[in-house]
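S.K.: Okay, predicted coordinates and the sequence, questions at the end:
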Amino acid sequence: MSERQSTLRERRRAETQRAIQRHAVRLFVERGYDRTTVNDVAEAAGVSPMTVYRHFPTKEDLVLVDQNGPLLAERIAATPAGQPLARRVGSALVESARTLTAGDDGFLLARLRLMISTPALRARHLDNQYVLQQAIVDGLGAEAAGPDQAFRAAAAASACLAAMHTALVRWAADDGRSELPDLIAEALAAVLDDVAPGRG
């Protein structure tokens, strides 16, 4: 298969995944998470239940799967190495939020509300924090290669992610009226006890 065909196939796969997820989130908001089945999502998206499961192995994944990890790792890798670690992580979180909310932040807000209000999703959402923490450590590459460096990177990432989570809950509570990147920067300022990274 040519590289062009492979790229086209990946793009179609990503488009199908986005469409399924948007239908799922819409139905979960309209009908409730527990009252909506995977078959309902498949029907709304115009695909088979097997296609839904191919993209989202569990019902929870229909809400929780996103591209935040790779985006965050990319942002971390692009930060200057001379800055303190927590500041670099914080800046990457703020810039990632800026990218994620640049388009349709209504979808992001709906997903977040579902994560907060649905018990089955809350537990898995915490699992996602560990995945993001690992993405941050991975994004630091050789800087987090040894056990001590990886420990410090994970600690900085964990503290910054906790601050971000607090900002996300506040953003959901005020119905998305605040700018999410600014809320994250403000929460990080409380953790870093300094001028917030990336406040725009």
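M.R.: On my side now, so go ahead.

S.K.: going forward, measure contacts between C-alpha atoms and count neighbours the same way
M.R.: OK.

S.K.: For stretch 144-155, list every residue counted as buried.
M.R.: When neighbours are counted by 16 or more other C-alpha atoms under 10 Å, the buried residues of stretch 144-155 are found to be 144, 150, 153, 154, 155.

S.K.: Can you tell me which of those lies closest to residue 47?
M.R.: Checking the buried residues of stretch 144-155 against residue 47 by C-alpha to C-alpha gives residue 154 as the nearest, at 39.8 Å.

S.K.: then this one, side by side with the first:
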Amino acid sequence: MASVQMHALRLFREQGYSATTVEQIAEAAEISPSTFFRYFSTKEDVMINDNYDPLLIAAFEDQPAGLSPIQAVRAAINAGISEMSTDELDVMRQRDELIGRVPELRAANLKNMIQTIELMAGMLAKRTGRSSDDLEIRTLAGAIVGVNTSIMLYCAEHREFDFAERMDKALSFLEAGLPLQNIE
């Protein structure tokens, strides 16, 4: 899957997203179009889907019980990012930049965000002993996914900023209750 995504990303950069076909991606990855569709439902999915959710779940479940839900999410995300190579982080940033620029990918990312909220709600519910459809669980899950999305887009536009550092700072801000002060 990662190889197909790398070829797709390269072709999207070289030719543009709209001009690149599934057939071209499959050819570059040395697979058939039918094999492509075994991994990805649509052309958009090749940029939206990744293998990070199972890693996040495992890292989250490994966090000590004494941590608050947000602290556990922060620690899990930090653990996951620290295990990524520089190349993986660069590919993630390139994908995020593309998602930010291409309307079809932004729309597909919305669908992915909804799935991620469901995933996050399940993780938080399991940790807290609540139901995944509990209003507070769903609100927190949505807030965490919103923080991730805002930092993803911000760092895609500002390459000089470190994603892990910004994500941790933003989750800390969320954990503190979003204490936004007026600038005078």
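M.R.: Received it, and whenever you're ready, just let me know what you need. Quantities reported herein were computed from a predicted structural model and do not represent experimental measurements.

S.K.: Provide a list of residues in contact with residue 95 of the second structure.
M.R.: By C-alpha atoms under 8 Å, 6 or more residues apart in numbering, the contact set of residue 95 of the second structure is 9, 47.

S.K.: er, residue 49 of the second structure actually
M.R.: If a contact means C-alpha under 8 Å, 6+ apart, then residue 49 of the second structure has 40, 112 as its contacts.

S.K.: quick one: the spatially most central residue of the first structure and residue 31 of the first structure, what's the gap?
M.R.: The centre of the first structure sits closest to residue 68, judged by C-alpha atoms, centre = their mean, with a distance of 3.9 Å. Here the distance between residue 68 of the first structure and residue 31 of the first structure works out to 27 Å (C-alpha to C-alpha, to the nearest Å).

S.K.: same check, this time on residue 6 of the first structure
M.R.: The span separating residue 6 of the first structure from residue 31 of the first structure equals 37 Å under the rule C-alpha to C-alpha.

S.K.: again, but for residue 148 of the first structure
M.R.: Residue 148 of the first structure sits at a distance of 48 Å from residue 31 of the first structure (criterion: C-alpha to C-alpha).

S.K.: Residue 10 of the first structure now?
M.R.: Distance check for residue 10 of the first structure against residue 31 of the first structure: by C-alpha to C-alpha, it reads 31 Å.

S.K.: and which of the buried residues of stretch 144-155 of the first structure is nearest residue 89 of the first structure?
M.R.: Ranking these by separation from residue 89 of the first structure, with C-alpha to C-alpha as the measure, puts residue 153 on top at 8.9 Å.

S.K.: what's downstream of the longest helix anywhere in the second structure, the next helix or strand?
M.R.: The helix spanning the most residues in the second structure, taking DSSP state H as the definition, is helix 103-128. The C-terminal neighbour of helix 103-128 of the second structure among helices and strands, as given by DSSP states H and E, is helix 135-157.
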